[in-house]
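**Q** Build me a structure from this.
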Amino acid sequence: MKIKNQGLLIVLALFCTYFIWGSTYLAIRFGIESFPPFLMAGVRFTIAGAILYCVMRFFGAPNPTRQQWLGATAVGIFLPALGNGTVCYVQQTVSSSVAALSIATAPIWMAIFSSIWGHKITSKEWLGIAVGLAGIVLLNVGGSLHGELASAMLLIFAAASWSFGSVWSKRLDMPDGLMASASQMLAGGVVLLMVSSLQGETWPQTISQKSWGAMLFLVVLGSLVAYSAYQYLLKTVRPLVASSNTFVNPVVAFIVGIWFANEHVTTTEFIALGVILIGVFLVLSASNKEI
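**A** Sure, this is the predicted structure:
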């Protein structure tokens, strides 16, 4: 029964990371119409982390130890701060669908970073890495990122940071259960607020209803639900499987971006989407079990 329940939880967690996270790119775009990017990301993760932390403590979860706080802070820096914070910053100039497409390379970076801890990259994974990187080159040469070298490099940096933090998290001392998500979001949110302050960002004088709605969506569904689901997957399955949401996220981002924001997706970007997803499929379907 436990195995069946675990299987159901894995399916539900994958569903959350597939479809909710696929929509967060558009929510970020709507949010930064009023909020500065780092301030928005910082408020999002700080509030979500604080809520989840208080709930877990109320139900008797122990306070993380010093070592666990250090581990959670490290992951919070790489995932919410460097990973998501960079995406929020870049989306000031890049569409939500293109941002999601670039982040789709996460499993490729995970395969590379896993080799640090002894994972031997198979020939099939090398092929997938090559194909995925070719898709990124195509996106930069003929897509919306053409001539936007800084944006392209920042999106690659965001994907690599998220991937490294995801792989490293399995080797770090973490709190049990949802307290891990709470402490990571809280730490990452605080770091983002510090960056926001250093950047001179200020609270907006006027905030549209669309931006408030986006913030609510990002806090509740994007963070409390989907981020916690992703952390559960990292603890339960291989990081590469946990990141399989990168198959669906760009497709969802394309659909909601076109439908709700009238974003224009070029033929080259559709081709790049197909190439990148082929590369991701090759990496995820490799038979070697990750260490």
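**Q** Going by C-alpha atoms from here, please, whenever you check contacts or count neighbours.
**A** Noted.
**Q** Show me how far stretch 104-122 is from its chain's centre.
**A** 17 Å (CA atoms, centre = their mean, to the nearest Å).
**Q** in it, what counts as buried?
**A** The neighbour-count check on stretch 104-122 (16 or more other CA atoms under 10 Å) flags 104-114, 120-121 as buried.
**Q** go on, stretch 231-242?
**A** Buried, per 16+ other CA under 10 Å, within stretch 231-242: 231, 232, 233, 234, 238, 239, 240, 241, 242.
**Q** What ranges does the stretch 151-291 of the chain have for its helices?
**A** 178-198, 209-217, 226-236, 239-242, 245-261, 267-284 (DSSP state H, counting those that start in this stretch).
**Q** For the comparison step, fold the sequence that follows:
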Amino acid sequence: MTAPRRFPLLLIGAFLALYLVWGSTYLAIRIGVESWPPLLMAGVRFVIAGSLMYAFLRWRGVPAPTWPQWRSAGAIGFLLLSCGNGGVTLAEHAGVASGVAALAVATVPLFTLLFGLLFGHRNSRLEWAGIFLGLAGIGLLNLGSNLQASPMGAALILFAAAAWAFGSVWSKSLPLPQGAMASAAEMLVGGAALLLGSALSGERLTQMPTAAGWGALAYLVLFGSIIAFSSYMYLLKNVRPAAATSYAYVNPVVAVLLGIAFAGEHIGAEECMAMAVIVGAVVLIGLPQWRKAPAVRAS
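**A** Have a look, this model is predicted:
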């Protein structure tokens, strides 16, 4: 007999957090890097969020991670946060529009399927069609004036997407801490790595951030890190990686609309066409995940 699904409201809430909150973080990053050095802002963001989560969980009696769990969480935190989010932050600091950054990151499900092959996952014809369509969308995106004006930003944003996808797939086979403790440990290690990168690169805070800069940091700590990232790690443990990365359907649209409305960004015809192609590719990739029957649990 098939048991009812557990915590359906929690699953819905986690997906909504990814779809809407993460779509808005690209604008928050854009605002933040106007007065913060990029790696310093990202590092402070995750160290604060990770410290708050870790202290709260320990106060609630959650056991501290073991050394193997710290090692696994550190590897995933470095890939997802230091390389993934750090790459996005650097790209936006280099001039990539927040909407275009979100659109480039929408390629995460494509990379997820490709890296899944390394772990023995099989792709359907529909998923392969989505991969090739998505690669065409990446080509269209690079024809637009936004990424052409910042080749380094284009390279950073695609590297960030690839690192995030590899870490997402790899996390399924690593002994991570249970529940939210995994997010806390990953943010602590990933944030520390970003702060180290900031120091080694010579970043300096020459003047105090503006009120908007502080507000952007606070939003990224609470909503973009503690709420949304924890939701993502929860989904990675409860659904297939390609379904967990389905936030890429909605994030580009949310980010583009917010960037146009509040940051005066302009998206050209090439970027608009690339958005349609990439989002269509991600939908193709996601369809097999949603059509799969839920696993039968022993009653």
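**Q** how about the helices of the stretch 151-291 of the first structure, which one is nearest residue 67 of the first structure?
**A** Nearest of the helices of the stretch 151-291 of the first structure to residue 67 of the first structure, taken as CA to CA: helix 178-198 at 12.0 Å.
**Q** Buried residues, that closest one. List them.
**A** 178-193, 195-196.
**Q** likewise stretch 140-150 of the second structure?
**A** Buried, per 16+ other CA under 10 Å, within stretch 140-150 of the second structure: 140, 141, 142, 144, 146, 147, 150.
**Q** Equivalent analysis for stretch 66-78 of the first structure, please.
**A** In stretch 66-78 of the first structure, counting by 16+ other CA under 10 Å, buried: 68, 69, 70, 71, 72, 73, 74, 75, 76, 77, 78.
**Q** Mind checking which of the residues you listed are in strands?
**A** Among those, none falls in strands (DSSP state E).
**Q** Kindly reformat those as CSV and extend each row with distance to residue 282 of the first structure.
**A** Converted to CSV, the buried residues of stretch 66-78 of the first structure look like this (distance: CA to CA, whole Å):
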residue, distance to residue 282 of the first structure
68, 35
69, 36
70, 35
71, 31
72, 31
73, 32
74, 30
75, 27
76, 29
77, 29
78, 25
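**Q** Filter those down to the ones in helices?
**A** Among these, the members falling in helices (DSSP state H) are 68, 69, 70, 71, 72, 73, 74, 75, 76.
**Q** can you redo the residues you listed as TSV with distance to residue 276 of the first structure?
**A** Compiled in TSV, those are given as follows (distance: CA to CA, whole Å):
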residue	distance to residue 276 of the first structure
68	36
69	36
70	34
71	32
72	31
73	31
74	29
75	26
76	27
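**Q** From what I see, residue 21 of the second structure and residue 222 are in contact.
**A** No. If you go by CA atoms under 8 Å, residue 21 of the second structure and residue 222 don't touch, sitting 10.5 Å apart.
**Q** quick one on the thing from earlier: pull the most distant pair out of the ones in helices among the buried residues of stretch 66-78 of the first structure.
**A** 68 and 76 (11.9 Å).
**Q** How about the contacts made by the equivalent of residue 147 of the second structure over in the first structure?
**A** Aligned by TM-score structural alignment, residue 147 of the second structure pairs with residue 145 of the first structure. With contact taken as CA atoms under 8 Å, 6 or more residues apart in numbering, residue 145 of the first structure is in contact with 94, 139, 151, 152.
**Q** nearest to residue 259 of the first structure, of these?
**A** For these, the nearest to residue 259 of the first structure is residue 94 (17.0 Å; CA to CA).
**Q** any idea what that closest one aligns with in the second structure?
**A** Under TM-score structural alignment, residue 94 of the first structure pairs with residue 96 in the second structure.
**Q** go on, residue 209 of the first structure?
**A** Per TM-score structural alignment, residue 209 of the first structure is aligned with residue 211.
**Q** What of residue 230 of the first structure?
**A** In the second structure, residue 230 of the first structure lands on residue 232 (TM-score structural alignment).
**Q** does that match really touch residue 18, like I thought?
**A** Yes. In this structure, residue 232 of the second structure is within contact of residue 18 by CA under 8 Å, at 6.9 Å.
**Q** Between these two, which has more neighbouring residues?
**A** residue 18 (26 against 22; other CA atoms under 10 Å).
**Q** The more buried one reaches residue 234, doesn't it?
**A** No. Contact criterion CA under 8 Å: residue 18 of the second structure and residue 234 do not qualify, at 11.2 Å.
**Q** OK, contacts around the counterpart of residue 103 of the first structure in the second structure?
**A** Residue correspondence to the second structure (TM-score structural alignment): residue 103 of the first structure is matched to residue 105. Contacts for residue 105 of the second structure (CA under 8 Å, 6+ apart) come out as 157, 158, 160, 161, 248.
**Q** Kindly recompute the last result at 7 Å.
**A** Residue 105 of the second structure makes contact with 157, 161, according to CA atoms under 7 Å, 6 or more residues apart in numbering.
**Q** swap in residue 168 of the second structure?
**A** Contacts of residue 168 of the second structure by CA under 7 Å, 6+ apart are residue 241.
**Q** what's the distance between it and residue 233 of the second structure?
**A** With distances taken as CA to CA, to the nearest Å, residue 168 of the second structure is found 9 Å from residue 233 of the second structure.
**Q** With residue 15 of the second structure instead?
**A** Taking CA to CA, one finds residue 15 of the second structure at 11 Å from residue 233 of the second structure.
**Q** Next: residue 70 of the second structure.
**A** 15 Å.
**Q** Check residue 266 of the second structure too.
**A** 33 Å.
**Q** cool, and residue 158 of the second structure?
**A** 21 Å.
**Q** same deal with residue 161 of the second structure?
**A** For residue 161 of the second structure relative to residue 233 of the second structure (CA to CA), the value is 16 Å.
**Q** cool, and residue 248 of the second structure?
**A** 15 Å.
**Q** residue contacts, the nearest residue to residue 31 of the first structure once chain neighbours are set aside?
**A** Sequence neighbours aside, residue 211 is the residue nearest to residue 31 of the first structure in space, at 4.2 Å (criterion: CA to CA, 6 or more residues apart in numbering). By CA under 7 Å, 6+ apart, the residues touching residue 211 of the first structure are 30, 31, 33, 34.
**Q** Can you get me a residue count around the last one?
**A** Meaning residue 34 of the first structure. Neighbours of residue 34 of the first structure (other CA under 10 Å): 19.
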